[in-house]
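>>> coords below, sequence missing:
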């Protein structure tokens, strides 16, 4: 058990990124089906990035045989680039194109963070989204998927940035992001920690240092990925390259 009473993290290594994507997609669909069979409407936190897109496309490929009712799943995004609603940089747009639209998830089940079209400042947009989460969220993620950057960031929680210290907030704005675009909206640690199952999805040699540091006692300030664990499960899904320095 960890210091906060959560189970220790598991590590699952796959030979290739393709094998990783296939394994995660299959497990995801199985978990959704099980949650729905128990009478739940699963609340899911999605992430962006190359490996996430591969997983999303694999979900779409496997979905017809899954038995999942896509009208009874709530989808959120761990963070979002604060750009125009139709920008190809938005995580929501990428996920819609890769699988949400293809499998038929209704719009009211996809909870996007605001875009610059709203006319709000990034902080105002984060506050508005937080109110949406309070109205429509279940209070916790059943499954939260997180990518990890080469610097160890998750969502848009970057090493040394003030958002790491956010308290009593669901989502906050980010300015001056070290990774473009400079403005983003992100869930806070407090919100992300309200997850039953947390899956880290990491592919590529460029992430190997961050993965190794996350498992060798690095602080949250140094490697923000160390700051989130699931209450019942935390699994790091890695390919061989990402696991090469463990």
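Alright, I've got the coordinates. Computed from a predicted structure; not experimentally measured. Numbering: from 1, shown residues only.
>>> drop to CA atoms for contacts and neighbour counts, all remaining ones
Fine.
>>> How about the contacts made by residue 234?
If you count contacts by C-alpha atoms under 8 Å, 6 or more residues apart in numbering, residue 234 has them with 7, 8, 9, 10, 197, 198, 199, 200.
>>> Strands of the protein, start to end?
Taking DSSP state E as the criterion, the chain carries its strands at 10-14, 43-46, 74-77, 79-81, 141-147, 171-174, 184-187, 195-202, 233-239.
>>> Turn those strands into TSV, columns for distance to residue 33.
Shown next, in TSV, are the strands of the chain (distance: least, C-alpha to C-alpha, whole Å):
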stretch	distance to residue 33
strand 10-14	22
strand 43-46	13
strand 74-77	14
strand 79-81	26
strand 141-147	12
strand 171-174	29
strand 184-187	26
strand 195-202	15
strand 233-239	18
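>>> Most neighbours among the contacts of residue 234, please name it.
Neighbour counts for those (other C-alpha atoms under 10 Å) peak at residue 198, which has 26 neighbours.
>>> Roughly how far does it sit from residue 192?
9 Å (C-alpha to C-alpha, to the nearest Å).
>>> Show me whatever sits in contact with both of the two.
With C-alpha under 8 Å, 6+ apart as the test, residue 198 and residue 192 both reach 144, 228.
>>> returning to what we had before: so which of the contacts of residue 234 would you say is closest to residue 71?
residue 197 (21.3 Å; C-alpha to C-alpha).
>>> Now do the same contact list for the closest one.
141, 142, 143, 144, 229, 230, 231, 232, 233, 234.
>>> For PyMOL, what selects the buried ones among those residues?
To isolate the buried members of these in PyMOL, using 16 or more other C-alpha atoms under 10 Å:
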select buried, resi 141+142+143+144+229+230+231+233+234
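>>> which one of the contacts of residue 197 is nearest residue 38?
Closest to residue 38, out of all of the contacts of residue 197 and judged by C-alpha to C-alpha, is residue 142, at 12.8 Å.
>>> number of nearby residues for residue 6?
15.
>>> Run a quick check on it versus residue 229, I expect a contact.
Yes: contact criterion C-alpha atoms under 8 Å: residue 6 and residue 229 qualify, at 7.2 Å.
>>> picking up where we left off before, which of the strands of the chain sits closest to residue 108?
strand 74-77 (8.5 Å).
>>> any residues touching that closest one, and which ones?
41-47, 91-92, 109-113.
>>> mind redoing it with 10 Å?
With contact meaning C-alpha atoms under 10 Å, 6 or more residues apart in numbering, strand 74-77 is reached by 41-48, 91-92, 95, 100, 105-113, 133, 136-138, 141-142, 144-146, 155, 185-187.
>>> Need the buried ones from these selected in PyMOL.
To isolate the buried subset of these in PyMOL, counting by 16+ other C-alpha under 10 Å, use the following:
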select buried, resi 41+42+43+44+45+46+47+48+91+92+95+100+105+109+110+111+112+113+133+137+141+142+144+145+146+155+185+186+187
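>>> Which helix runs longest in this protein?
helix 17-37 (DSSP state H).
>>> orientation of that helix relative to strand 141-147 in degrees?
Here helix 17-37 runs at an angle of 170 degrees relative to strand 141-147 (axes from the mean of the first three to the mean of the last three C-alpha atoms, to 10 degrees).
>>> one more structure, for comparison:
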């Protein structure tokens, strides 16, 4: 299978969340049937939670054997466990708490107080990922990795012009000076993100249009981290019409490598 990148445009945020939720349920059933287990990496933000809420509300969710999925996060705000601003807290409220998961199915990233420094927390997160990885790999093979994209083009907690976006040796990095609060964060590195089988970037709103347009037009990773995302099998930008406003027309024409077709394999 080729590792194509695609853009799927939806009319609004509600239809966007519903479509991604339906696609996820269908795909994860197939993955579990084929492999027996799946690793899924979640993200925070408004659309990250909206997709999970749509999954929770879908009657088709009962078709998924949730006991066969391990959940991770691409990044985390370095705040106490249970803080409403943590990505995992939001994901649990939106979906995970309703699934009856075992504790070892939910791989939360460290919080303050568990390690002496945030750098040590990053190393501890790397060990957790390595323990669940195939032999010789630094992290699990993520079957689906959800990502958001910030108005500045950041993904996970990899920000423009920050050294962490260029890191290739580490699995998890500490970000002590995020341009948006809270300042302290943990993040997977770009090579680990790009080792995922499928990367699904979900973004909505006119404030994301500039970043999306630059990412698809070939901006540098240092300037627009989202431009560097490339899953092993497939990379899909799921967007609403407002976010797609600055995507060059040639990139969403059906006969181009980038396409806005509404029915593609995933």
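Sure, I can see it. These numbers come from a predicted model, not from an experiment.
>>> circling back to that earlier point, joint contacts of residue 6 and residue 229 of structure 1?
residue 196.
>>> Residue 109 of structure 1 versus residue 179 of structure 1, what's the distance?
For residue 179 of structure 1, the distance to residue 109 of structure 1 equals 29 Å [C-alpha to C-alpha].
>>> again, but for residue 33 of structure 1
From residue 33 of structure 1 across to residue 109 of structure 1, the span is 17 Å (C-alpha to C-alpha).
>>> Could you do residue 210 of structure 1 as well?
33 Å.
>>> Go through stretch 45-53 of structure 2 and flag the buried ones.
By neighbour count on 16+ other C-alpha under 10 Å, the buried set for stretch 45-53 of structure 2 is 45, 47, 48, 49, 50, 51, 52, 53.
>>> what's the mean gap between that stretch and the aligned bit of structure 1?
On superposition with structure 1, the mean distance recorded for stretch 45-53 of structure 2 (mean C-alpha distance after the TM-score superposition for structure 1) is 0.6 Å.
>>> Contacts for that stretch next, please.
13-14, 16-22, 24, 42-44, 55-58, 85-87, 90-96, 146-150, 201-204.
>>> so where is that stretch in structure 1?
Using TM-score structural alignment, stretch 45-53 of structure 2 corresponds to residues 49-57 of structure 1.
>>> coming back round to it: of the contacts of residue 197 of structure 1, which stay in contact in structure 2?
Of those, the ones still in contact in structure 2 (both residues aligned by TM-score structural alignment, their matches' C-alpha atoms under 8 Å) are 141, 142, 143, 144, 230, 231, 232, 233, 234.
>>> ok, whatever residue of structure 2 lines up with the second one - contacts?
Spelled out, that is residue 142 of structure 1. Applying TM-score structural alignment, one finds that residue 142 of structure 1 aligns to residue 143 in structure 2. By C-alpha under 10 Å, 6+ apart, residue 143 of structure 2 lies in contact with 27-28, 31-32, 37-41, 69, 195-199, 231-233.
>>> in structure 2, which spans are helices?
Using DSSP H, helices in structure 2 cover 13-35, 45-57, 87-94, 118-131, 190-194, 209-216, 249-252.
>>> closest to residue 81 of structure 2 out of the ones you listed?
Taking the helices of structure 2 one by one with C-alpha to C-alpha, helix 87-94 is closest: 7.6 Å.
>>> How far away from the center of its chain is that closest one?
14 Å (C-alpha atoms, centre = their mean, to the nearest Å).
>>> helices and strands around it, which ones?
strand 38-42, helix 45-57, strand 69-73, strand 75-77 (3 or more C-alpha pairs under 10 Å, 6 or more residues apart in numbering; DSSP states H and E).
>>> So which bit of structure 1 is the shortest one matched to?
So that's strand 75-77 of structure 2. Using TM-score structural alignment, strand 75-77 of structure 2 pairs with 79-81 in structure 1.
>>> what sits up against the matching stretch?
So stretch 79-81 of structure 1 is in contact with 45-48, 87, 89-92, 112-116, 122, 146, 154-157, 171-174, 177, 180-188, going by C-alpha under 10 Å, 6+ apart.
>>> now do 8 Å
47, 89-92, 113, 155-156, 181, 183-187.
>>> now do stretch 114-130 of structure 2
Residues contacting stretch 114-130 of structure 2 (C-alpha under 8 Å, 6+ apart): 78, 109-112, 137-140, 171-174, 176, 184, 186.
>>> Out of those, flag the one nearest to residue 65 of structure 2.
Closest to residue 65 of structure 2, out of all of those and judged by C-alpha to C-alpha, is residue 140, at 19.4 Å.
>>> Tell me how far that closest one lies from residue 51 of structure 2.
Residue 140 of structure 2 is 23 Å from residue 51 of structure 2, by C-alpha to C-alpha.
>>> Repeat that for residue 41 of structure 2.
Residue 41 of structure 2 is 13 Å from residue 51 of structure 2, by C-alpha to C-alpha.
>>> rewinding a little: and the longest helix of structure 1, how far from structure 2 on average?
Relative to structure 2, helix 17-37 of structure 1 is 0.6 Å off (mean C-alpha distance after the TM-score superposition for structure 1).
>>> residues in structure 1 aligned with stretch 91-111 of structure 2?
With TM-score structural alignment applied, stretch 91-111 of structure 2 matches the range 95-115 in structure 1.
>>> For that stretch, measure first residue to last.
16 Å.
>>> Pull the residues that contact that stretch.
Residues outside stretch 95-115 of structure 1 that contact it (C-alpha under 8 Å, 6+ apart): 48, 53, 56-57, 59-60, 63, 70-77, 79-80, 82-85, 92, 125-126, 129, 185.
>>> could you redo the last one with a cut-off of 6 Å?
56-57, 60, 70-71, 74-76, 82-85, 125, 129 (C-alpha atoms under 6 Å, 6 or more residues apart in numbering).
>>> same deal with stretch 149-160 of structure 1?
So stretch 149-160 of structure 1 is contacted by 78, 79, 148, 186, 207, 210, 221, 222, 223, 224, 225 (C-alpha under 6 Å, 6+ apart).
>>> May I see the buried residues of that stretch?
Buried residues in stretch 149-160 of structure 1 (16+ other C-alpha under 10 Å): 149, 150, 151, 152, 153, 154, 155, 156, 157, 158, 159.
>>> just stretch 85-98 of structure 2 next, same as before
85, 86, 87, 88, 89, 90, 91, 92, 94, 95, 96.
>>> and what of stretch 55-73 of structure 2?
For stretch 55-73 of structure 2, the neighbour count (16+ other C-alpha under 10 Å) marks 55, 56, 61, 66, 68, 69, 70, 71, 72, 73 as buried.
>>> Perfect, that will be all.
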